[in-house]
Every structure is written in structure tokens, then in C-alpha cells.
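> Quick one: sequence plus predicted model below, questions after.
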Amino acid sequence: MERFESPRQKKINSVLQKEIASLLLESIRSENISNLMISVTKVKVSPDLSSAKVYVSIFPNNNYLDHLRNLNSSRMRHDLSQRMKKQLSKIPQLSFYIDDSLDYIENIEKELKAGSNPFRKSTK
């Protein structure tokens, strides 16, 4: 069941998403990584603002576990707190998750194109 988000939660979700994406971009550029794309697809802050789930999409996703471990380090929260100290008095505890919704959609499309559409009427 989806809980109602307050206007403050929505605002904080949006600001966190923007700032985390910016930090990730700076990190990728500073390490001269040219073959990696990370997108912050969604941020969900808890009602008490103590924690936030950050969903990211990583392409190519062949070694996404290594990238996920790096994201879940305390360094990201520290960098975010330095950047947002005037906007938020306390930065929520960040937990990063892989957003695999694009892979899921792609698999459904492949199945539909392959002919295993459960909604298609059989021609027997």
C-alpha cells in the first residue's frame, strides 16, 4: 500500500534526486570514466525524514554490484551534507537500490514480440 507523501517529502525527494545526480556526475567525470551512465530514477524519503531510498539505473549493468557498494558508502552522505547544509539541517540515511524497471519492461516487450502474448486470442 502506497503511503501519502506530504508536500515537504515531495520537495525533499526532488531536491535529493537532483543533488545526488549532480554528485554522481561529478564523481564519474573526476574519475575519467567514459563508459558508465548512472541515473537517479527515484528518491523516497521516509515520513520522519530520517532515511531515504535512492533508486538508480546503471548502464552497462555488468558490474553494478561494485557500483552499488560504492554508492552505499558514507562518503556520498558526507558529500551531500556539505552541499545541502543550508537547505536541510539533517541529511537522511541513504540506501541505494538498483532500479531494474527498464530491464523488466524490455523483457515483457521481448516476450510479446516472441509470440507468448497471453492476451492474444488463439487461432485454433
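Nice, thanks for sending it over.
> From here on, just use CA atoms for contacts and neighbour counts.
Noted.
> And Asp79, how far from Thr41?
For Asp79, the distance to Thr41 equals 20 Å [C-alpha to C-alpha, to the nearest Å].
> ok, now Lys11?
Computed as C-alpha to C-alpha, the Lys11 to Thr41 distance reads 15 Å.
> Also Met84?
From Met84 to Thr41 the distance is 20 Å (C-alpha to C-alpha).
> Also Leu80?
Using C-alpha to C-alpha, Leu80 is found at 17 Å from Thr41.
> who's more crowded, the two?
Leu80 (18 against 14; other C-alpha atoms under 10 Å).
> Check the secondary structure at the more buried one for me.
Using DSSP: H, G, I helix; E, B strand; the rest coil, the structure places Leu80 in helix.
> hold the first one in mind and look at this next one:
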Amino acid sequence: MESKRQQKFARIIQQDLGDIFLREGNSWLPGVMITVTSVRVTSDLGIARVYLSFLNAKSPQEAIDQVKSKSGEIRYKLGNKIKDQAKSVPTLEFFIDDSVEYRQHIDKLFDEINKGKAGNKGADNGDA
């Protein structure tokens, strides 16, 4: 469980990275919108695990690879933003947030189950 300090620091990083991706993201990935969905910070505040989602990306894996290649630049820009709030800038680790796709997959499965039940109710009514 994260401490309040970790949670606060993660929120600051999430907001500032969101601003960075809003301003700079189009030059790195033209036509792709990058969203910082969550940030998890280690207890020593040395590593920030950043989860990103990509809208209009042909390949999320290529998009995350592009972001990872810019991680030094992103960390530098983040450092300029948080320099008054943190002693050091954490190492950034970027990951694809696939929770939206997972949620859509689960919703699709439930829809299929519900359609199957609706079809069975019609069959049950014919038997009675």
C-alpha cells in the first residue's frame, strides 16, 4: 500500500507528465494523443512507473517504444517542473495501460453472455 507521500508525489508527476505529453507529444507521435492513466512511485520516490494509453496509435507497442526513447528528455522536462517540490527526479519507467482494452473485452464477453441468456429465455418460453 502506498503512503500518502507516495500518492501525493505520484499525482504531481502524473499532472506534470500529462502537461508535457500535451505540449510535446504531437512532435514525438504525430496524430496520437498520449494520456497518463496512472503513476506508481516506489517508497524511496526513486522510481516512477508511468502507465500510458494511446489514442489513434496504429501500434501501442511502437508508441511506447518511441516514448521510452525520449525518456531522458521527458525526465529533464519533468525535473524542470518539479524542481521546487522534490529533491530529485525519479527514474521514469513507461508501460502501456491496457485496462481500457481489457474492460472493453470483458464488456464484450458480458454482452455475449447476456445475448445467450436472452436467446435461452425465448427457447424456454416455447417449451412451457
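Done, it's in. Here the structure is a predicted model, which is why all the values come from computation and not from measurement.
> Post the TM-score for the overlay when you can.
Aligned and superposed, the two chains score 0.82 in TM-score terms (TM-score structural alignment, normalised by the length of structure 1); 119 aligned residues with a C-alpha RMSD of 2.4 Å.
> Of all the residues in the biggest helix by length in structure 2, which ones are buried?
The residue-count maximum for a helix in structure 2 (DSSP state H) belongs to helix 99-127. The neighbour-count check on helix 99-127 of structure 2 (16 or more other C-alpha atoms under 10 Å) flags nothing as buried.
> Ok, stretch 83-98 of structure 1 next?
In terms of neighbour count (16+ other C-alpha under 10 Å), stretch 83-98 of structure 1 has its buried residues at Met84, Ile91, Pro92, Leu94, Ser95, Phe96, Tyr97, Ile98.
> What is the corresponding segment of structure 2 for that stretch?
Using TM-score structural alignment, stretch 83-98 of structure 1 lines up with residues 81-96 of structure 2.
> Compute the first-to-last residue distance for the matching stretch.
So stretch 81-96 of structure 2: terminal residues 24 Å apart, C-alpha to C-alpha.
> now stretch 40-59 of structure 2
So stretch 40-59 of structure 2: terminal residues 24 Å apart, C-alpha to C-alpha.
> what residues does it touch?
By C-alpha atoms under 8 Å, 6 or more residues apart in numbering, the surrounding residues in contact with stretch 40-59 of structure 2 are 2-3, 6-7, 9-10, 14, 31-39, 60, 63-64, 88-98.
> cool, and stretch 24-37 of structure 1?
Everything outside stretch 24-37 of structure 1 that qualifies as a contact, by C-alpha under 8 Å, 6+ apart, is Ile38, Ile58, Phe59, Pro60.
> hey, where'd the helices end up in structure 2?
4-28, 60-69, 71-82, 99-127.
> In TSV: those helices, plus distance to Asp44 of structure 2.
Shown next, in TSV, are those (distance: least, C-alpha to C-alpha, whole Å):
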stretch	distance to Asp44 of structure 2
helix 4-28	9
helix 60-69	22
helix 71-82	16
helix 99-127	27
